[in-house]
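S.K.: One predicted model, sequence on top.
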Amino acid sequence: MPDTDGAPAAPAPHGDPVLRFLRAADRTPDRPAVRDGQRCLSFGELADHSARLADVLAGHGVRRGTLVGVRLPRSVDLVVALLAVWRAGGAYVPLDPGYPAERLAHMTRDADLRLVVTDRPDPAPHPGVRPVAVDERAPDTAARRPETTPTPDDPAYVIYTSGSTGRPKGVVVSRGGVAHLIAALEHGGLYADAPRTVGWNASVSFDASVQQWARVCRGDTLVLIDDRLRSEPAAFAAHVREHGVTDLDVTPSHWQVLSDLLLDHPGGTPLRLFVGGEPIPTPLWRDLALAAERGLVEAVNVYGPTETTVDATAAWITGDRPHLGLPLHGVRGQVLDAQLRPVPDGTEGELFLAGSGVAQAYLGRPALTAERFLPDPAAAASPGSRMYRTGDRVRRRADGTLDYLGRTDRQVKLHGFRIEPGEIETALADHPDVAAAAVTADAARGLSAYCTLAHGPATADAPERTAARLLSHLAATLPPYLVPSRLAVLPDMPLTANGKLDHAALPAAADRARAARPADEDGHLEPTGPVEPLIARTWAEVLGRDRVRADDDFFVLGGHSLMALKVIAGLKRSLGVVISTRAVYQHPQLRELARHVEDLLADRP
């Protein structure tokens, strides 16, 4: 059971991540360090490439603490760039090339970036920002940069998370926090002693990526899994098997569409799964526990906010009941009431986390930093020690493990993404046609947006066109994971008895608004034949709908890429056929998809 009175001693780190990488490169220069679909670099080559780019960055003025933007796809070059920023003493700010230009511009301004490492010209260059090519070389006359000697307090990266006020916030994490993360996972036996092969599955814009890519610093081999592979379950599984991936980080939602493909071909070594990003449903927990008993996987549930350097607790997945497990070594988890007093075991409270992994601050936001990062009353012997207020409601069991009970606010985790509905509501309300906006979220239906219009009631056929236009506005403003699956235009917002917005009543209000519009039931086609009804049932289950018709469009009904993966998994179970995600996009109408599936079935031997 963790020490809840005094901070447990942090595991002694083996040094800064970069120093560990250099030792690994010296030991095994010829062993593969990182590979993507086209290239592979050995540890020696990765050390050389990152040193050259670090020299270039140093020549442009990068020193300890300098923030450097990195705008690269998930590739070998991305690992080179991240290591180079660290070797020059800087901290990286990931700029996902798939994000809207407006989002990237905000992050660039907010972080006051002067350099961005990239592999292509910026379509919307920012004044005062110099692009640095990932293969740029320092002049021959330039002096070779000495390796910096970082301190644990030097920043390592700034990752932007969704903000409740409509403004994303940058979380500043230290080099010591990254060193603590690696050492704590090693201490807990979650990282094996011998080098492993790690699948890098997360976007670099999310903190889960740090737990994956930084493993190269301890001598593990990285196998990059790009967005194309992520969208094709069969190709994803084949890639994992082909490259001998032994350790894989997944969200529960993603594993549900991969499990059949990967458990069917477990290989010689059980796949070690790091499952996190959102709560694990009880049925999935039990399935994973059973697979672990059979020796097919070694599954661990990892939990932690961005503000505590990725992971703060861990639990091997066994038994029947999901839980967060125990705090990692060097982490103190306190369950407190509204007055910041400890609550008895078995009593609900808010989780506060302290220790070496606590982030430094929200970049440029001292008031918000002071609100969420509080003095740690249990660390009298460590002046200045702070704890992070997670906003997660938990209950401590008698054995010290923590049960997750929900949030104290409206923040949600969907498909591994941390989402503040307020950010989406602000973006929607910024449109001149919108009078009021609201957003709800649930695991089955994803994000749903609702709004009333500034110019009065819409005509009978206007809401659908208006909704499509407003969703396009959001897609041009927000990253894909924040764009709702559906948007309903309402005549007015439902209110509670005391006049506040009634979020629980929004879906019913949208149903009433649709029912009030003229219907054209005779124009719709019912599913027929052997395949259409099966696809209709799969769509209805995935989309959370009572009825799906043959001429319905998957994406018009609110489908998105992860739902498409669930459709693929459902059809594999019901029909024994594997279709690609591309096929769902190419045949969005149910009847068209049914014809494609029938063709595949007919071609089978």
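M.R.: Noted; the coordinates are in hand. Note that the coordinates shown come from a computational prediction; the quantities given were computed from them, not determined experimentally.
S.K.: okay, CA-based contacts and neighbour counts for the rest of this
M.R.: Noted.
S.K.: What separation is there between Gly177 and Asp603?
M.R.: Separation of Gly177 from Asp603 (C-alpha to C-alpha, to the nearest Å): 54 Å.
S.K.: Also Leu72?
M.R.: 40 Å.
S.K.: who's more crowded, these two?
M.R.: The neighbour comparison of Leu72 against Asp603 (other C-alpha atoms under 10 Å) goes to Leu72, with 23 against 8.
S.K.: Could you tell me which residues make contact with the more buried one?
M.R.: Leu78, Leu95, Asp96, Pro97, Val117, Thr118, Asp119 (C-alpha atoms under 8 Å, 6 or more residues apart in numbering).
S.K.: SS state for the first one?
M.R.: Using DSSP: H, G, I helix; E, B strand; the rest coil as the criterion, the local structure at Leu78 reads helix.
S.K.: For it, give its distance to Gly391.
M.R.: Leu78 is 33 Å from Gly391, by C-alpha to C-alpha.
S.K.: next up, a second structure to put side by side with the first:
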Amino acid sequence: MNGSATAPRLSTRFERAVRRHPGRTALVAGGRTLTFGELEEASRRVAAGLRVGGVEAESLVGLHFTRSADLVIALLGVLRAGAAYVPLTPSHPDSLLAFVIENSAARLVLTDGDPARVPAPPDVTVCGTEDLPETPFTTLDAPAPHPHQLAYVIYTSGSTGRPKGVEVTHGSLDALLTALERTVYDTGPAACVGWNASPSFDASVQQWLRLFRGDTVVLIDERTRTEPEALARLIVDQRMSELDISPAHLLLLLDPLEAADLARPLRLLIGGEQIGEALWKRLGVLAESGRVSSVNLYGPTECTVDVTAALIDGAEPPHLGAPLGHARVQVLDDLLRPADEGEIYVSGESLARGYRGRPGLTAERFVASTVDGGGRRMYRTGDLVRRRGGRLEYLGRSDFQVKLRGYRIETGEVEAVLERCPGVGRAVVQLEHDPSGEPALVAYCQSSASLSAADLRAAAGRQLPAYMVPSVFVLVGRLPLTDHGKVDRAGLSVLRAAPEPVASPQDGPLSETEQMVAAVWSHLLGVEYVGPDDDFFTIGGQSALAIQLASRLRRVLGRAVPMVAVFENPTLRGLSTYLDQGRGKD
């Protein structure tokens, strides 16, 4: 069990911040700026409406919001009502959202959109915060949450084809915030923190928690997140002092960030995937300048966001650092004995309660501790490390789980979705590199001749969030097998022969702009020919490559090309026409 026997400090932290700094800016989001006093009043109204409507401890409330101030108001309202929230990203497929709502047993979903468009069962109430019952109460009728009560359930990828909900308690949240304050956060003036992560990604928790200590949170809109130059400008304009970011996203931001005239030193909180040696060294050079410092944070969702931290100075090779104060990190071998090289096991206050409605899986991953005793649990992370000079050096995974652009993905879930497609006999998905050299999911499918990569990409997109849809599909008559009759995963990459031309030269001459764009596409996607009607995303593009595409076009043209233009004009002809009309100057 997590937490102490008394109510966690988290239950009173926000109210204390409001009392101390009612006029300080608490939140900047979607063109709105709210002080702590205004955010307190708005979230209290939501909390009171939820309580009057029957929401109580252990109730789960779905949050179906865009990246707006209303999301934060609703989230705080749920927590202040003593309940727990379930993030529902509107851009995710309806089938996935419907599963999460049903599996979590949420009986209420709050949204800032059309309630009719939320794929909830008939017995689930869907409404906006303005539709909650009104109450004349001036005080909030909600007891302080017990440390063992749920605070949120975040769904992560699962190997069976369905995601699994990780149940995190109020006590674990309080322990996380306390540990970060003692180890990572600055003790000086109030910070201005950029909230970059998706609410469905547990890194977001670390960002909204900053409101509980009186810091200002800037919720970064979706368009700015995907435009490196725009994000760098926002960092300067808002005088940000901290930003959470994944290594893959940071690689795109570094150039404009190094060129920016930062108003104050910036600290990067980096997590979600392994930092490569080249990026680690570059961050070390930045640290020497005194303008940008970086912290490498590691932790599974099941251990409440972060359990280790390492200050990056470039003097040492990449490592995970030391445990935070709320977690005990052990390296154990296959017999659960302490070892210099083995799997990370985590115990302590950071542990989640388990998986929603999955007692068998909970018992499999949260095992009895062999080092703590007293009936305590420890979580099997699946992450392999080596002890070196008092540091933990990351070696990889012990299973088929991967991390891509900050998201943890069970490749088995993607495989299960693809194998449900008619005509697919077997699917194997693994992390490799796309034609531009960036990490990407590659799907090898044993399939009928009537199927195409576009068919499978569309089918996957109807059931999986965009970050889980493979970038590359390799369709074959049969998959290579080992002597034991299993798929030869090591030999799969040889099936990725040189790409077939996606359009023939007989398509006719291309305009000057089309030739320029086609050359960029060809380099990024590894295709020989690009025709005027080819779609960037159909022939292998994905969101990370779209960011690179927009960035390269900006360098070639010498003017702004927002990434949204790639999504709105995905064909070669459409994007070229957009650029010729000069709308890239916006």
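M.R.: Cool, got the structure. Since the model is a prediction, treat every value here as computed from it, not as a measurement.
S.K.: rewinding a little: give me the more crowded residue out of Leu78 and Gly391 of structure 1.
M.R.: Counting neighbours by other C-alpha under 10 Å for Leu78 of structure 1 and for Gly391 shows that Leu78 has the greater number, 21 against 18.
S.K.: per the alignment, that one corresponds to what in structure 2?
M.R.: Residue mapping for Leu78 of structure 1 onto structure 2 gives Leu71, with TM-score structural alignment as the criterion.
S.K.: isn't that match right next to Gly62, touching?
M.R.: No: in this structure, Leu71 of structure 2 is not within contact of Gly62 by C-alpha atoms under 8 Å, at 10.9 Å.
S.K.: So Ala314 of structure 1: helix, strand or coil?
M.R.: strand.
S.K.: Just tell me what it corresponds to in structure 2.
M.R.: So Ala314 of structure 1 corresponds to Ala309, using TM-score structural alignment.
S.K.: so who does that match touch?
M.R.: By C-alpha under 8 Å, 6+ apart, the contact set of Ala309 of structure 2 is Val184, Val295, Asn296, Leu297, Tyr298, Leu320, Gly321, Ala322, Pro323, Leu324.
S.K.: Need the buried ones from the residues you listed selected in PyMOL.
M.R.: Applied in PyMOL, the following selects the buried portion of these according to 16 or more other C-alpha atoms under 10 Å:
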select buried, resi 184+295+296+297+298+320+321+322+323+324
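S.K.: Quick one: which of the contacts of Ala309 of structure 2 hold up in structure 1? List them.
M.R.: For these, the contacts that are reproduced in structure 1, applying both residues aligned by TM-score structural alignment, their matches' C-alpha atoms under 8 Å, are Val295, Asn296, Leu297, Tyr298, Leu320, Gly321, Ala322, Pro323, Leu324.
S.K.: need those in CSV with secondary structure and distance to Asp237 of structure 2, can you?
M.R.: Output for the kept ones among the contacts of Ala309 of structure 2, formatted as CSV (DSSP: H, G, I helix; E, B strand; the rest coil; distance: C-alpha to C-alpha, whole Å):
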residue, secondary structure, distance to Asp237 of structure 2
Val295, strand, 23
Asn296, strand, 25
Leu297, strand, 26
Tyr298, strand, 29
Leu320, coil, 32
Gly321, coil, 32
Ala322, strand, 34
Pro323, strand, 34
Leu324, coil, 32
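S.K.: quick one on the thing from earlier: which one (most neighbours) among the contacts of Leu72 of structure 1?
M.R.: Val117 (27 neighbours).
S.K.: where does the alignment partner in structure 2 of that residue land in three-state SS?
M.R.: Residue pairing (TM-score structural alignment): Val117 of structure 1 is matched to Leu110 of structure 2. Under three-state DSSP, Leu110 of structure 2 falls in the strand class.
S.K.: Wait, Leu110 of structure 2 touches His64, no?
M.R.: Yes: contact criterion C-alpha under 8 Å: Leu110 of structure 2 and His64 qualify, at 6.0 Å.
S.K.: Gly271 of structure 2 -> structure 1?
M.R.: By TM-score structural alignment, Gly271 of structure 2 lines up with Gly276.
S.K.: how close does its match sit to Thr197 of structure 1?
M.R.: Distance from Gly276 of structure 1 to Thr197 of structure 1, by C-alpha to C-alpha: 19 Å.
S.K.: same check, this time on Gly499 of structure 1
M.R.: On the measure of C-alpha to C-alpha, Gly499 of structure 1 and Thr197 of structure 1 end up 56 Å apart.
S.K.: one step back: OK, contacts around the match of Gly271 of structure 2?
M.R.: So Gly276 of structure 1 contacts Asp249, Val250, Thr251, Pro252, Asn301, Val302, Tyr303, Gly416 (C-alpha under 8 Å, 6+ apart).
S.K.: In structure 2, what stretch matches the longest helix anywhere in structure 1?
M.R.: Looking across structure 1 with DSSP state H, the single longest helix is helix 43-59. Under TM-score structural alignment, the match for helix 43-59 of structure 1 in structure 2 covers residues 36-52.
S.K.: Now do the matching stretch: everything it contacts.
M.R.: 15, 17-18, 21-27, 73-74, 76-81, 129, 132-135, 137, 140-142.
S.K.: same deal with stretch 228-239 of structure 1?
M.R.: Counting by C-alpha under 8 Å, 6+ apart, 201, 225, 257-258, 261-262, 561-562, 565, 578, 580-582 sit against stretch 228-239 of structure 1.
S.K.: Give the aligned range of that stretch in structure 2.
M.R.: So stretch 228-239 of structure 1 sits over residues 223-234 in structure 2, by TM-score structural alignment.
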